[in-house]
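Enquirer: Sequence first, predicted model second:
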Amino acid sequence: MNICFISREYPPQTGWGGIGTYTRIIAQALAARGHAVHVIAVSNTGSAFEYADHAVHAVHVHRVLPLPFPLPQGKALYRFRQAARAFAFNTLVRLSWAKAAGEKYRELAKTKNFDIVESAECGAEAFYVKPRDGARLVIRLHTPWSMAAKLDRIDEGRFDTWLTGYFERKTALRAHGVSSPTQALASILRKQWGLSRIVCYPNPLDADSFSAPALPGNYIIYTGRVERRKGVHLLVQAYGMLIKKGIDMPGLLLVGAPFGGIAGQGPYEESIERLIDSLGVREKITWIKKADRDEVVRKLPGACMAVFPSLWENFPYACLEAMAAGLPVVASRCGGYEEIIEEGRSGVLAAPGNAEDLTQCIERMITDTCLAQTCGQGGRERVRVLCNTDAVVLRTEQLYGECAHG
């Protein structure tokens, strides 16, 4: 098959999160199976360029620059353009990238004869893609921006967030196939977007590519973007409570870039810094704010456990990678975590948004070495089976085949 992925995120240049990690892993796995794979991703260098990603088999990567805002021109529409920039600025930023990706896709499609085009729903990146000559559009659900923005309380305006959600839904509804790594997100979007059929199968990850530590490390670790919906404020609060109880706590290592500003409160980064100072735990907490995925992977073996206290989550690679590295994990009892973690066997789940319950779960994992060992070993095996790349690729090929011949 000839396959094209459209993903603003694609490591290493723009490997900002789980969408980029998923896209690279699945693209390389499909290429290894003999498919011709192209990826259209954003350029952060100021110029467009192309290269072959040879990590496994060649994936052809096309980096493009966003285009000007997709607004009608002419003097008569000046006030409309001004209003659009004022009330829908962030949606226009997303559409300017989507339009560039759509134009690059049409250029490539003239000679590549794509069978499948896959893109995330987040940000409506495939909105301008019009598959030609039998090519089929597949949308992979990660978490819509319109949903994430509400959880993060992002201060970008209700209309702006709603409009992005409109384009996300419209793109998903015209797709020939929709897939999700979790039943949790599929259930929500079936109701909210009216998607009639969503195929569910996990995201891929090779657990054996991670080194499991021979002995427990000396710090608790959190990896991922530091934003409100990830619940990092709850982790800092729980850590402070444990220190106050007089428990001999290992250090806490946060690895991830700060993201988002909460309406009426300023940047989330500043609220976390203030919280750390107010609890008097500055000397016990280290925050690495700039780290690529390779550095994150290097930090995992030195940890004794990982904590992911999200308010809601789909299928987070940060948690999967920690489990693959053999770390006992405490996460929230919400969304995809409940489909990933088996309570007491591959991790422990805390009530979402509840710092007290999170405190108890962390204390339990710290003090019960038998539980920690069981969850560490069980978590690694869980990822090995659940996220087996070969199995996920077969499910992906099956969906592609159904879309191509349906």
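Expert: Now that the structure is in, tell me what you want to look at. Everything numeric in this text was worked out from a predicted model, so none of it was measured.
Enquirer: only C-alpha atoms for contact and neighbour calcs from this point on.
Expert: Will do.
Enquirer: So what's the residue count around residue 93?
Expert: With neighbours defined by other Cα atoms under 10 Å, the count for residue 93 comes to 17.
Enquirer: next one: residue 15
Expert: Using other Cα under 10 Å, the number of residues around residue 15 comes to 17.
Enquirer: Same question for the helix or strand where residue 160 lies: list its buried residues.
Expert: Element membership of residue 160, judged by DSSP states H and E, is helix 158-173. Judged by neighbour count (16 or more other Cα atoms under 10 Å), helix 158-173 contains these buried residues: 160, 161, 162, 163, 164, 165, 167, 168, 169, 171, 172, 173.
Enquirer: okay if I get the residues you listed as JSON lines plus distance to residue 344?
Expert: As requested, the buried residues of helix 158-173 are exported to JSON lines (distance: Cα to Cα, whole Å):
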{"residue": "160", "distance to residue 344": "42"}
{"residue": "161", "distance to residue 344": "38"}
{"residue": "162", "distance to residue 344": "39"}
{"residue": "163", "distance to residue 344": "42"}
{"residue": "164", "distance to residue 344": "39"}
{"residue": "165", "distance to residue 344": "37"}
{"residue": "167", "distance to residue 344": "41"}
{"residue": "168", "distance to residue 344": "37"}
{"residue": "169", "distance to residue 344": "37"}
{"residue": "171", "distance to residue 344": "40"}
{"residue": "172", "distance to residue 344": "37"}
{"residue": "173", "distance to residue 344": "39"}
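Enquirer: one more structure, for comparison:
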Amino acid sequence: MAVRVLMLSWEYPPRVVGGLARAVCGLSRALVARGVEVTVLTLGEAGSPFREEDRGVEVIRVRNGFPSSPDLIPTIAHFNFDLIQAAVPLMETGFDLIHAHDWLVAYAARTLKHGYRLPLVATLHATEHGRNQGLHTPLQRYIHDMEWTLTYEAWRVILCSEAMREEASRLFHLPGDKTLVLPNGIEPDEVAVPEGEDLAAFRRAHAAPDQPMILAMGRLVPEKGFHVLLDAFRLILERTPKAKLVLAGEGPQRKALEEQAERLGIAQHVYFKGFATDPVRNRLLHVADVAVFPSLYEPFGIVALEAMSVGLPVVAARSGGLAEVVEHGETGFLVPPGDAGALADALVPLLISPGLREHLGRKGQERARTRFGWVRVAERTLEAYHRILEERRQVRWLSLLDGVRPRDRRADGGAGLEVLPSRYTGDGTLAPATPAPAPGAAAQGGRAGRAARPGHTSPGPASAS
């Protein structure tokens, strides 16, 4: 029987804010190709249908964009209420588990988990602490708490890189057997351009034929390190005066970056492209000479993978998941985060050597297509689903009021788990049961639990079921 999964995500194409939308879309489509039945509940975009089928994925959108509000928290709360309302009638068809992506859907995920006693899988694509290099405001601390709650409630927490696993384990006190590293993926058709496309004309609109073109893409926010790139580009122009930098992306830092380019005297060599739709992104990838990703914080870096998949050599900061995607000296170059001089030194040889570009680009393309295909990622995700469902069959899900024995309960309170006569060892096998717990006791710790943070109390016995 096919596994049925309810995906919760705050973005899904055509609503694309960052890499999360493409990751959820790519995974969902690949899971469907493996026989999984996937329903995605997400936020709508103006002009997008409220319900559609996307290559076998059932997509249901709950509203068109967030309502205009200066306060993010009530806005997110309303979105989660909408998700729950949309999910309730769907639950009658029977899902096997819930897969939630990031903190913006945490409340709905937790509510549906307990309401329908379904295992919850959480993928954490980034952390608020990492994005801001700490928690400096009440809003940042609130988001961090929501991330903590999501990881606490999850049966498994999926991270996109080993760097993210280390970060999440440290921030949220996750036991090692509760986390799983599954990278994001890429498929060649996602970055293809139509046959007959006049790429030469497209390139001429961005750079002259004799101008080596550097492409940078991403949301214009401080953690992407584009301010470091502009400092590096000033140094590059001293050695390769004809170089052109195309910066594709939109975000709150755009004005500051444009002003920085003016101050540095490089504005005429920098093209602020703005947000690039998927077709425009694909054309840019096919006409650029080199791609650069100077991120100060990058959990994975799916855009770098997209660049590699079309044979574009990559220079990236050695931050987070980028260091696991790019092999230094083999498929591209890695430099220390925030080091403009090192970034310039890595880019200049690629700008002046077509042979080096071709060699690194070919190696990068091979790595991207063999190591990071969505088919492989979906296979490993499905294996994780099956393990979770097998573990779920070994436990009885109890709804308990604090201090009330199961036989005395009158209403649902905090959820707990009572272990049946076998236990999961963590290596795919079931071992003989440990001595039965005392009457009324619930399973504690292990995969489901973890110690509460200092100053916080646990939500209840094994409530992270």
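Expert: Alright, I've got the coordinates. Not measured: the values here are computed from a predicted model.
Enquirer: coming back round to it: which part of structure 2 lines up with the helix or strand that the helix holding residue 160 of structure 1 is followed by?
Expert: Once the chain leaves helix 158-173 of structure 1, the next helix or strand it forms, by DSSP H and E, is strand 177-180. Aligned using TM-score structural alignment, strand 177-180 of structure 1 spans residues 156-159 in structure 2.
Enquirer: got the contact list for that stretch?
Expert: The contact list for stretch 156-159 of structure 2 (Cα atoms under 8 Å, 6 or more residues apart in numbering) reads 120-125, 151, 165, 178-183, 388, 447.
Enquirer: what's the answer for stretch 227-246 of structure 1, then?
Expert: By Cα under 8 Å, 6+ apart, stretch 227-246 of structure 1 touches 148, 151-153, 226, 249, 252, 258-260, 268-269, 272, 275-276, 279-281, 307-313, 353-356, 358-359, 363.
Enquirer: Could you rerun that using 7 Å?
Expert: Residues outside stretch 227-246 of structure 1 that contact it (Cα atoms under 7 Å, 6 or more residues apart in numbering): 151-152, 226, 249, 258-260, 268, 272, 276, 279, 281, 309-312, 355-356, 358-359.
Enquirer: Mind checking which of those are buried?
Expert: Buried members of these, counted by 16+ other Cα under 10 Å: 151-152, 226, 249, 258, 260, 268, 272, 276, 281, 309-312, 355, 358-359.
Enquirer: Give me the subset of those residues lying in helices.
Expert: Judged by DSSP state H, helices contain the following of those: 151, 152, 268, 272, 276, 355, 358, 359.
Enquirer: Can you lay out those as a markdown table showing distance to residue 321 of structure 1?
Expert: Compiled in a markdown table, those are given as follows (distance: Cα to Cα, whole Å):
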| residue | distance to residue 321 of structure 1 |
| --- | --- |
| 151 | 23 |
| 152 | 23 |
| 268 | 25 |
| 272 | 24 |
| 276 | 26 |
| 355 | 24 |
| 358 | 21 |
| 359 | 23 |
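Enquirer: Please identify which of those is nearest to residue 194 of structure 1.
Expert: Minimum distance to residue 194 of structure 1 across those is 21.3 Å, recorded for residue 151 (Cα to Cα).
Enquirer: so what's the closest one up against?
Expert: Residue 151 of structure 1 makes contact with residue 229 under the criterion Cα under 7 Å, 6+ apart.
Enquirer: let's see it at 8 Å
Expert: Applying Cα under 8 Å, 6+ apart, the residues contacting residue 151 of structure 1 are 228, 229, 311, 312.
Enquirer: hmm, back to that, top of the contacts of stretch 156-159 of structure 2 by neighbour count?
Expert: Ranking these using other Cα under 10 Å puts residue 151 first, with 31 neighbours.
Enquirer: Identify the residue spatially nearest to that residue, adjacent ones excluded.
Expert: residue 157 (6.2 Å; Cα to Cα, 6 or more residues apart in numbering).
Enquirer: gap between that neighbour and residue 84 of structure 2?
Expert: To residue 84 of structure 2, residue 157 of structure 2 is 21 Å away according to Cα to Cα, to the nearest Å.
Enquirer: just residue 35 of structure 2 next, same as before
Expert: For residue 35 of structure 2, the distance to residue 84 of structure 2 equals 26 Å [Cα to Cα].
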